[in-house]
Each structure stands twice: as structure tokens, then as C-alpha cells.
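S.K.: sequence first, then the predicted structure:
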Amino acid sequence: MKKVYIIVSILFFSLMTFAQSGTQFMDNRPWQEVLQRAQRENKLIFVDCYTSWCGPCKQLSTQVFPQEKMGEYLNSRFVNAKYDVEKGEGLTVGKQYDKEIKVFPTMLILTAQGEIIHKVSGCRPVDELIAAIEEGLQGNTIYNLKKEYDKGNREWSFIQKYLNLLETAVERKEYEKVAREYASRFPVDSLLNQDIWNIVGKFVIQTPFSPEFRFVIEHIDDLDSKGLVNRYQLECKLSEEMGFAVNSIYLVSNKTHSEDTLVMLQEKIDYLRTLLKKPVKGFPTSLAELSLSESKIKQDVNQLYERLCVLVECGFTDRDILLANMLKYLAQNLNNKAHLKRCIDIAEYLKDISSKTSWVQEGFDEAIALANQKLGSKK
């Protein structure tokens, strides 16, 4: 028993020593107390803004801030405060700095008067966090660099520094804006330059109707051979974005019968078809779905029926909701008994092999019910 007591005492003492050697926080204390202490001690303020449900926040709290090196750095330079910004005094702090707190955790560096100097977002190792804070203390803050950017500085070394800080602060919209503006100064084939690709590659593959997206599709081999991309991951992303574009055409066609809109949709279909003929993973499925949407937009029921039958027979059955909706449309508009019966067979087959989620199953059930109702009225 005595040995157990000694072991427990040693563990308790070790934990207490570890906690005391780490970062010392004013934990959810009134904000005015923090400001007054900072002014009295002539220190800057370091604020950890967190929430109770944030995993990275807990990681910072339990693995990073308690470390001796982190404590030595922060305790000597700052009055440290932490706030759950969803309750108590944290609500006041969160509201005051709501434009800066966009993700969790966000760490703010403030003057003793509460003016923002710098911010760092996300959980990161001790050395990396200290380096990110030091950048701000040396004047390399997103606020200072934004002023310089707005004055027209477009030197590559400056742009790199600014983008790195925007990434550190998780300012995604501003990062994309600056990256796109910088890349737009060069011809589209500059995407084959590693520096340009590194800053804008992840954005240009999200916009299927842009010239950059088309360039990427037409130069996958070049991007791959230069080692700029993981070809498999790139093709998966291109296919995903194409799928969204094709689906958006279908959704818009459901909402309007305006001739101008339908003409615009047909132009988009013609454009996407040229891209979807490229040998990219997943493109054949999107091309098949595009052909269905085209028939529906043209209100060519027989063509839609024939295309859907062929595509199902060929195994293009990936998008359950789209197929269910196409079958419902056919059930409502077909007049041929044999075709209606075939739609029922297809719906039952797809229901059996599709996702078992309720709305998918209900979609096929509705198509079957509509077709049976139509057949019943024809007896």
C-alpha cells in the first residue's frame, strides 16, 4: 500500500510540475482584467480562442501549451488568456474579434489596449507555433502585408510571404483572391510552372467552365511528367467537379422552362461534352448523365427513354438520384405501355442495387408507382 501511495504521489507531483512549467493562462477571466494586467506589466496579449467541441483546440490545450518550451516562450512575452467563445466572458471576446475568428482554434496577438497585431489559426507543433508567432512580432503580419499588397507590390518573394501568412491565418478567401490575381498576370500555360501551380492549382480545378480547367484537362500528361500532380488524385478531383457541373445543369433544367435559359444550358452541354470526351477517370459516367439531361431539356421523351435503357445496360448507374428522377419524368410523360413496363423493371433493378438510404429508395418507389398508375389508366 505504501508503494502505491509513493507511485501515485510521484505521478501527481510530475503532472503538477508539467502543468506549472507550461503556459500560464488567465482562463475565461473578465476581459478588462486581462487588459489591465497587460498594461500594468507592459506586455502584449496572447489569446487562445476555442470551443468545447473543437478537437484541434483540445490538442493544443493538452499537448502543446503544457510543454515547457511553449510556456517559457509565451509566459515571458505575453499575458496569456483563453476563452471558450461560445459561453460566458468568451462571448464578449468572440463578438469583439468576430471578423478575425473564422476557424478554431484561432490565437490572437494583441496590444495591451486590445488592438489586433497578428493571428495564427489551427493546431501546430511547438516550434512551428513559435515561428508563426515570431513572424507577427517581426512585423510580418497579414495586416501589414495587405497594406503593401494594396499599394501594388507584386514581387514574387513578397507574394510568397503574404500567401504563407494567409495560409497560417486560414484566410482561405483572401488567399484564393491573391493567388488568382497573381497567376492571372501570366498566360494560361504558366500553370506548368511549379511556383504558379503550387499557389493556384487547387483552385483552377474547381471551375469546369474556365480556360484554366480546360488547360489542365488537355495537359494532364505534362503536369504528370513534370511531377506537379498526383495523376490519380487529379483525375478524381476533375471527375468530381465535372459531376457537380453536369448535375447543376439537370437541377437548373428542373426549375425553369425559359427559352433563354434552355439555350444557355444547351451551350454548356455542348462545351462540357467536348471536355468529357477526354480520357479521364470518371468522365464517361458524367458524359452519360449529360446525355440524359440533354434529352430532358429538349423534352425528347423517346430519346431519353432509349438513352437511359442503353446506359443502364452498360452499367452507368452511379448517380441514384438522377436516375430516379429521370424515371419519374419518363413515367409521367411516356405513353407506350411496353416502355412504361420497361421503366418499372429498370426502377426495380436500380432500387435493388442502389444506396439503401430512404430518399433514394423512395425515388425509385415513386417512379414505379407513377408508371403503374399510368398503366392502370390505360386498361
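M.R.: Yep, that arrived.

S.K.: all contacts plus neighbour counts: C-alpha atoms, from now on.
M.R.: Fine.

S.K.: dump the residue contacts of residue 192.
M.R.: Residues near residue 192 by CA atoms under 8 Å, 6 or more residues apart in numbering: 222-223, 226, 228.

S.K.: by neighbour count, which of these wins?
M.R.: Among the contacts of residue 192, the one with the most neighbours (other CA atoms under 10 Å) is residue 223, at 21 neighbours.

S.K.: so how far is residue 356 from that one?
M.R.: Distance, residue 223 to residue 356, using CA to CA, to the nearest Å: 39 Å.

S.K.: what's the answer for residue 66, then?
M.R.: Distance from residue 66 to residue 356, by CA to CA: 47 Å.

S.K.: the more surrounded of those two?
M.R.: Taking neighbours as other CA under 10 Å, residue 66 and residue 356 compare with residue 66 leading, 18 against 11.

S.K.: ok, for the more buried one, nearest residue in space, not its chain neighbours?
M.R.: residue 22 (4.0 Å; CA to CA, 6 or more residues apart in numbering).

S.K.: over to residue 135?
M.R.: residue 141 (6.9 Å).

S.K.: one more to weigh against that first structure:
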Amino acid sequence: MKNRLLLFLSIVFLAGLFINVSAQENKGIQFHKNESWESIVALAKKENKLIFMDCYTVWCGPCKALARDVFPQEKVGDFFNPRFINVQYDMEKGDGKMLYNKYKKYIIGFPTLLLIDQDGKVLQQMAGYQEPDKLIEGIKNASAGNDLFSLGERYKKGERDFTFIKAYISSLQGAFLKDSVTAVANDYLSRIELKELDKDDVWEVLGPTIKDVNSPAFNYVVQNADRFTYKLHRDRYRINRQLEGPIHAEVSRLIRLSKNDQGEYLPLVNDKAQEDKMLNFISRASLNKYNETKAKFFIHRLLIDGNYPEAWKYITDCANMGLTGFYSYHLQNYIEYMSAKSNDKKLLKEMLAKLEEYKLTENDKNPQFSYHMYKTMSVINSKLGNKKLAEQQAEKYNELDAQKRKEMEEYFKRN
């Protein structure tokens, strides 16, 4: 009798556990998965609902995160389940392939989330991982007629009040249309007094879009970074990150050692005024890497003047001081450039010695040597008259380069 009672209680417990787990699983969005599109459209017409479609692939990380963390949430299910026919399609198989071709102009990446009417017209487009509230807001706005495409038409007709711009930028961001966000934001910024950025609601919408180092708005943020922090109580870490990215990208452009399609070096960018402007920005906003940037610009001036021995002296000094941007990878780039431009044997020997020093670390856990350095060593040895060694190093480079290319091809085949 006792055993029967224990068995009965166990069955009741397991049944309750199963029911609880099932209830948890049913709280999120209930999807029709990879069913025939024809049947989905018929169901949408029968129930007089719009179609919410999750376009995914099996290899997409953000797709898996949405499916794991967002779609199962109760509040998400409560919004979507009564209102829409919810469907998921793998874009690489079955009807998913057909739907990808049908809607590919709206699918800029994965995941893409589409709201579609019963006639197959796309009403809303969102892309990338979406937080639950943002997802609900984006689809709710579309259901109310404030979809991305309707807002776009209103924008084309000249609507420019802040409330509208805020909604339009939010919709563009949800669709991951970064270039359009930038264009709309820049246009609006050009129409207002920059003092408007002192208002918190304006800053929240437009502040993060200000990334053009040559724009008046960027200059305004740089000049007012301290005031934004101490008077307006804005997050200085976020402001610095926003400013540093574009500034350091512009610094990289100014000092880049670029090649043409034939592998020949292009003329160096010669814009001292822009260099001084970037240094001023870094100093005025108290950003990181002022000394490193100043050193890079000084070396760049020496390279423009063709003073390669002096440039090499400062490059090695910066490397010895451990400055950011003067690691073995960066020195290899400088050496490759100067070895192509200079026949100074003393300089060539010094640069070759540095590469040979890096080669000693080839088998270390954190090597400073890269196989690309074999190619540069070959060029230098050729100029120094060491023809046989130059040929051996060129062969070594070609062998390793072919091996790396093959490894990359195999990787992309697997993934």
C-alpha cells in the first residue's frame, strides 16, 4: 500500500512538473515553423490578421539569441499571439528560400523581422537582435500606421518636427539602416541651433549619431564635453567613446600607408591642418592617446619628407616606450614601406635586424613574428645583395600564404 502511494505521488509530481514546464514554454510567441507560405497566407486571411515573420538562418548567432531570450518571454507572447500569425522561416531551405528571394530587398542581414499584410506587402522591417520592449514598440507602431515606409513617405514630403524625426530615426535604427539614420540626423542637425543638443530629449535621439569629425555638431560636442559632464550630468564614458572612435578613425586615415591594386604605395596623405585639428580635439575633450597620436603625426611628417632614418629612430623609440600603435605589426608596416622607398643600406640593415629579432619569437606562445615579415625580409635582402636568401624567404612567404588561404577557404566552407 505504501509503495502504491509513493508511486501515485511521484506520478502526480512529474505530471505537475510537465504541466508547469509546458506552461512556461507556451508563454512566449507561438510560431508556425517553416510551414507552406500558401497555407500561412490563407490562415492570415481566414483570421483577418497580419503576418509577423522571423527570417533566420541556423548559423546566425543573434537569431539564436532572439529565439532563446526574447521570443519566449510572456509579455512578448501576450502582445504577438492574439494579434498576428507568427511564422519562422529558415531562409536557406524550403519555402524560406522562396521567401528570401521574394523579400530580399528588405532582408539586409539576419535576423530580419517583417510585418506583412494578407496581400504579401511588407509593412514593417526590423533587423538584428531586438530587446523585448523595442521589438514590441516597433511592431506596435507599424500596426498603428507609423511603419518605416509610411514614415519615409512623410519625410520625403518634408515633415521635420522633432517628434516625427524621433519616431523616424527609431524606426530606421530598428531596421539597422545606419546610413539612413546618419543622413536624417545630419539633415535635422543642420536645421537647428546646436544649443538644442543641451536638451536631454534631443541629445538622447541625436547625440549618438554625431560621428562626422568635420561637422559643426561634432565640434560642438568636443568643445562642450566638460560642460555636458559636469553641468548637464551626462555620462562622460559614453561621450568619450563616441568621440574617440571617429577621431582615431580619422587619424588612421591621415597616416595610412595605402597601396593600389598593383601593390604599389600611393602618395601619403598630406593634411597638416587636419592633423592639428585632431590633436586639438583630443586635447580639448581630454581623450586618450594624445602623445601616441602626436608621435604618429610627427613620424608621418618625416615619411612625407623622405627622412626615413630619422623616422626609423622615432619609430623604435616609441616602440621601446611601449606606446599604443607601435607594436610588431605596426613596425612591420613601417618597415615594409621604407624598404620599398629607401636604398640606404645602414637603414635597411637596422630594419632587417628588427625583423630577425621578431623571428626569434616565431614559436613563442605570443609571437611577435608574422609570416608576412618573410616577404619584407626578402625585399630587404634583395636590396642588400643577398639574392639566395631573398629567394628562400620569398618562397617561404608564398608557401605560408598559400597555406593560410587554403585554411580560410576550408573554414568558410565549413561555416
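M.R.: Structure received. Not measured: the values here are computed from a predicted model.

S.K.: tell me, how many residues neighbour the equivalent of residue 53 of the first structure over in the second structure?
M.R.: Counting by TM-score structural alignment, residue 53 of the first structure lines up with residue 59 in the second structure. Counted with other CA under 10 Å, the neighbours of residue 59 of the second structure add up to 10.

S.K.: give me the distance between residue 59 of the second structure and residue 47 of the second structure.
M.R.: For residue 59 of the second structure relative to residue 47 of the second structure (CA to CA), the value is 33 Å.

S.K.: try residue 326 of the second structure
M.R.: For residue 326 of the second structure relative to residue 47 of the second structure (CA to CA), the value is 65 Å.

S.K.: and for residue 241 of the second structure?
M.R.: Distance from residue 241 of the second structure to residue 47 of the second structure, by CA to CA: 49 Å.

S.K.: show me the contacts for residue 228 of the first structure.
M.R.: So residue 228 of the first structure contacts 192, 194, 197 (CA under 8 Å, 6+ apart).

S.K.: which SSE is residue 19 of the second structure in?
M.R.: helix 2-25 (DSSP states H and E).

S.K.: and residue 309 of the second structure, by the same measure?
M.R.: Using DSSP H and E, residue 309 of the second structure falls in helix 308-320.

S.K.: tell me what that helix is packed against?
M.R.: helix 290-305, helix 345-359 (3 or more CA pairs under 8 Å, 6 or more residues apart in numbering; DSSP states H and E).

S.K.: which residue numbers in the first structure go with the first one?
M.R.: The reference is to helix 290-305 of the second structure. The alignment of helix 290-305 of the second structure onto the first structure (TM-score structural alignment) spans residues 283-298.

S.K.: what distance separates the matching stretch from the centre of its chain?
M.R.: Here the centre of stretch 283-298 of the first structure is set off from its chain's centre by 27 Å, with CA atoms, centre = their mean, to the nearest Å.

S.K.: what's it in contact with?
M.R.: Contacts for stretch 283-298 of the first structure (CA under 8 Å, 6+ apart): 239, 242-243, 246, 249-250, 253, 262, 266, 269, 273, 276-277, 301, 303-304, 307-308, 311, 316, 318, 326.

S.K.: hmm, try it at 7 Å
M.R.: 239, 242-243, 246, 250, 253, 262, 269, 273, 276, 303-304, 307-308, 311, 316 (CA atoms under 7 Å, 6 or more residues apart in numbering).

S.K.: again, but for stretch 84-101 of the second structure
M.R.: 30-34, 36-37, 44, 49-57.

S.K.: against residue 250 of the second structure, how distant is the most centrally placed residue in the second structure?
M.R.: Centroid check for the second structure by CA atoms, centre = their mean gives residue 178 as the closest residue, at 10.5 Å. Distance, residue 178 of the second structure to residue 250 of the second structure, using CA to CA: 19 Å.
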